[in-house]
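In: Structure for the following, please:
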Amino acid sequence: MTRIAFIGLGIMGSPMAVHLQQGGHQVTGHNLDPSRTQPLVDAGAAAPTIADAVDGAEVVAVMVPDSPDVQDVLLGEHGVFAHAKPGTLVIDFSSIRPDVTVDLAKAAQHKGIRLLDAPVSGGEAGALNGALSIMVGGSEADFAEACPIFDLVGRTVVHVGSNGAGQTVKAANQLIVAANIEALAEAVVFLEAYDVDLTAALDVLGGGLAGSAVLEQKRGNMTSGDFTPGFRIDLHHKDLGIVTSAAREAGVVVPLGGALAQLMAAARANGDGDLDHSALLRGVRRLSGRSLG
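Out: Just a heads-up that it's a prediction; the model follows:
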């Protein structure tokens, strides 16, 4: 049994924390919105502050939305680095800028704390089913120590390099996912324009080279018009900002990434930020002058 503090109990963090508790670990969670702590309260315990959650923890897991949030959680006056004991392993499951992760790893080292960046892919369904893909940056020894924890929340867990590498791979993941969602959305609107049997069309497309995890998982959202968030457009917008910024810093060209970032920004500007990223379909319909459904 490991004593784990879990900071950030949102759509992803809450089921992940519960899996860790049910896997035999002692988990204490903290969330800015106390109403989100109930699932973990039912399975384990919740703490009113980060300091209380971290007290005595051997591992601290973090799952919050963006780079500034992680910086506040780790570097703040009442944050993890101020209260965690030396030797603590911090696993950051958030998706943030690679350069921020590198700086946080250096700050952790000065405190005698170890840091792994371990962003995840798989959305709410992957978190609920303990089937996330986890791309991990940090030392091989820290990765090996964390594997029993990763195995409780993920199905595909890969050490991809030093600190920051996990976030870089996650950025690439988000580029590919956004491209697939946009292509699927455009195909759906195209098929609808010709009054094709959409269900039959997606069945045959899914069985060929056009098939993808995105088609399989997001077709239901697009055919039903149910965009209850598994992964919000607001968060994917943030991730594409990371892609375009990091690409510019590396001197590489991502023209499709730039276009996707603008389409995601347009979706937010039209009030779709809180919807699932499959709601890019609504943007294609807007551009086509068609009903949003």
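In: Could you use CA atoms for every contact and neighbour count after this?
Out: Will do.
In: Gln21 and Asp92: what is the separation?
Out: Gln21 sits 18 Å away from Asp92, going by Cα to Cα, to the nearest Å.
In: which one of those two has more residues nearby?
Out: Shown here are Gln21 and Asp92; by other Cα atoms under 10 Å, Asp92 has more neighbours (26 against 22).
In: show me the residues around that one that make contact.
Out: Contact analysis of Asp92 by Cα atoms under 8 Å, 6 or more residues apart in numbering lists Ala61, Val62, Met63, Leu115, Leu116, Asp117, Ala118, Pro119.
In: And this one, please, so the two structures can be compared:
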Amino acid sequence: MTNIAVIGLGIMGLPMALNLVQAGHTVAGFNRSPERAERLAEAGGRAATSVADALAGAEVVITMVPDSPDVVALAGGDDGIIANAAPGTIWIDASSIRPDVAKQVADEARAAGLRPLDAPVSGGEQGAIDGVLSIMVGGEQSDFDAALPVLQGVGKTIVHVGPSGAGQTVKAANQLIVAVNIQALAEAILFLEAYGVDTEAALAVLGGGLAGSKVLDQKGRKMLDRDFAPGFRLALHNKDLGIVTGAAREAGIVVPLGAHVAQLVGSTVAKGDGGLDHSGLFKLTLAAAGRE
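Out: Got it, this is the predicted structure:
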């Protein structure tokens, strides 16, 4: 058993915390919306009243918040992680943020005696619920080895990919691949519907061939049903694609498909659909074809 603090109990953070409780760990959770922490308490965890309260006695802290400024804010200040975590505490940041910010925060945390890891996840809400997330981890090898038993409580594919910031770089690549796949799937379903094909049968056979993917498996049904209840919100994918395009520019490389899909996602968010699941990109594809 490990004493764990989980900060950020949203769509991803809460099921991760619940799985850690089920795995036998002692889990305290803090969230700005207290009802999420209450759900954790109902399942056997503890609802903390602040970041500092959650960190009391914690050996490991996991953060899952929306963006780079949120992580920076959590790191600093009198109520922050650096000020309140005991020396030697492993800090696993599972948020998806800019690689340069991840490295900067890790350097500050390490200087304060903490053991930081950037460990963004992939697999969406269902992957978090099922405890089968893919986790790409940046940081020191020894810290990764120490954190692995905890990570195994929430993930299935867990890989150390390099030094601090490397996990976020791999996550950015992940989001690039996912976004392009979602757009390709949206166009394929539009194409099938235009010809009156049995779309369920079509997706079944496509899923069994080279066109098959987790995106097709998880997002195809949502597009067919026009059900865009969020598993991963378009607003967050828009943020992630901003990370991709910005980092590509800094590296002096081009990502033509990624840049194009980033504009499509940005347009969908600008239309007021940022709260939809990222499969809601299908709405823009339909509108472009006059099939809203």
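In: TM-score them against each other, please.
Out: In this superposition the chains share a TM-score of 0.98, using TM-score structural alignment, normalised by the length of the second structure; 291 aligned residues with a Cα RMSD of 0.8 Å.
In: circling back: and the furthest pair within the contacts of Asp92 of the first structure?
Out: Met63 and Leu115 (13.6 Å; Cα to Cα).
In: on that earlier part again, so which of the contacts of Asp92 of the first structure sit within strands?
Out: Of the contacts of Asp92 of the first structure, the ones assigned to strands by DSSP state E are Ala61, Val62, Leu115, Leu116, Asp117.
In: roughly how far apart are the residue mapped onto the last one from the second structure and Gly29 of the second structure?
Out: Yep, that's Asp117 of the first structure we're talking about. The alignment partner of Asp117 of the first structure in the second structure, by TM-score structural alignment, is Asp118. Distance of Asp118 of the second structure to Gly29 of the second structure, given as Cα to Cα: 19 Å.
In: again with Thr199 of the second structure
Out: 43 Å.
In: Settle it for me: which of the two has more neighbours?
Out: Ranked by neighbour count (other Cα under 10 Å), Thr199 of the second structure and Gly29 place Gly29 first, with 34 against 19.
In: In which helix or strand does that one reside?
Out: Using DSSP states H and E, Gly29 of the second structure falls within strand 26-30.
In: What strand or helix carries Arg248 of the first structure?
Out: Using DSSP H and E, Arg248 of the first structure sits in helix 233-250.
In: That helix vs the second structure, average distance?
Out: Comparison of helix 233-250 of the first structure with the second structure after fitting gives an average deviation of 0.5 Å (mean Cα distance after the TM-score superposition for the first structure).
In: Just the strands from the stretch 151-293 of the first structure, written as ranges.
Out: Secondary structure of the stretch 151-293 of the first structure (DSSP state E, counting those that start in this stretch): strands at 154-161.
In: Quick one: average offset of whichever helix in the second structure runs longest versus the first structure, please.
Out: Criterion DSSP state H: the longest helix present in the second structure is helix 166-194. Once fitted to the first structure, helix 166-194 of the second structure is off its aligned match by 0.5 Å on average (mean Cα distance after the TM-score superposition for the first structure).
In: List the buried residues in that helix.
Out: Neighbour counts over helix 166-194 of the second structure (16 or more other Cα atoms under 10 Å) mark 166-172, 174-176, 178-187, 189-190 as buried.
In: cool, and stretch 110-129 of the second structure?
Out: 110, 114-129.
In: could you give the angle of the longest helix of the second structure to helix 234-251?
Out: Orientation of helix 166-194 of the second structure against helix 234-251 (axes from the mean of the first three to the mean of the last three Cα atoms, to 10 degrees) gives an angle of 120 degrees.
In: so what's Leu176 of the second structure closest to, chain neighbours aside?
Out: Distances taken as Cα to Cα, 6 or more residues apart in numbering place Gly258 nearest to Leu176 of the second structure, at 5.9 Å, with adjacent residues excluded.
In: Count the neighbours of the one you found for me.
Out: Neighbour tally, Gly258 of the second structure, other Cα under 10 Å: 22.
In: Confirm for me that it is in contact with Ala247.
Out: No - in this structure, Gly258 of the second structure is not within contact of Ala247 by Cα atoms under 8 Å, at 11.9 Å.
In: Ser164 of the second structure reaches Asp118, doesn't it?
Out: Yes - Ser164 of the second structure lies in contact with Asp118 (Cα under 8 Å); the separation is 6.4 Å.
In: what sits in contact with each of those two?
Out: Ala102, Ala106, Gly138, Gly139.
In: coming back round to it: in the first structure, which residues correspond to the strand holding Gly29 of the second structure?
Out: Going by TM-score structural alignment: strand 26-30 of the second structure matches residues 26-30.
In: Likewise for stretch 168-186 of the second structure?
Out: Aligning stretch 168-186 of the second structure against the first structure (TM-score structural alignment) gives residues 167-185.
In: And stretch 207-222 of the second structure, by the same measure?
Out: On the first structure, the counterpart of stretch 207-222 of the second structure by TM-score structural alignment is residues 206-221.
In: quick one: buried residues of that stretch?
Out: Of the residues in stretch 206-221 of the first structure, Gly206, Ser212, Val214, Leu215, Lys218, Arg219, Asn221 count as buried by neighbour count, 16+ other Cα under 10 Å.
In: I'd like the distance between the third one and Ser162 of the first structure.
Out: When Cα to Cα is applied, the distance between Val214 of the first structure and Ser162 of the first structure equals 29 Å.
In: excluding its backbone neighbours, what's nearest Ala172 of the first structure?
Out: In space, Ala172 of the first structure is closest to Val243, 7.1 Å off (Cα to Cα, 6+ apart).
In: Spit out the contact partners of the one you found.
Out: Val243 of the first structure touches Ala171, Ala172, Leu175, Gly257, counting by Cα under 8 Å, 6+ apart.
In: Run a quick neighbour tally on Val137 of the second structure.
Out: For Val137 of the second structure, the neighbour count with other Cα under 10 Å is 31.
In: Confirm that it sits in a strand.
Out: Yes - assessed with DSSP: H, G, I helix; E, B strand; the rest coil, Val137 of the second structure lies in a strand.
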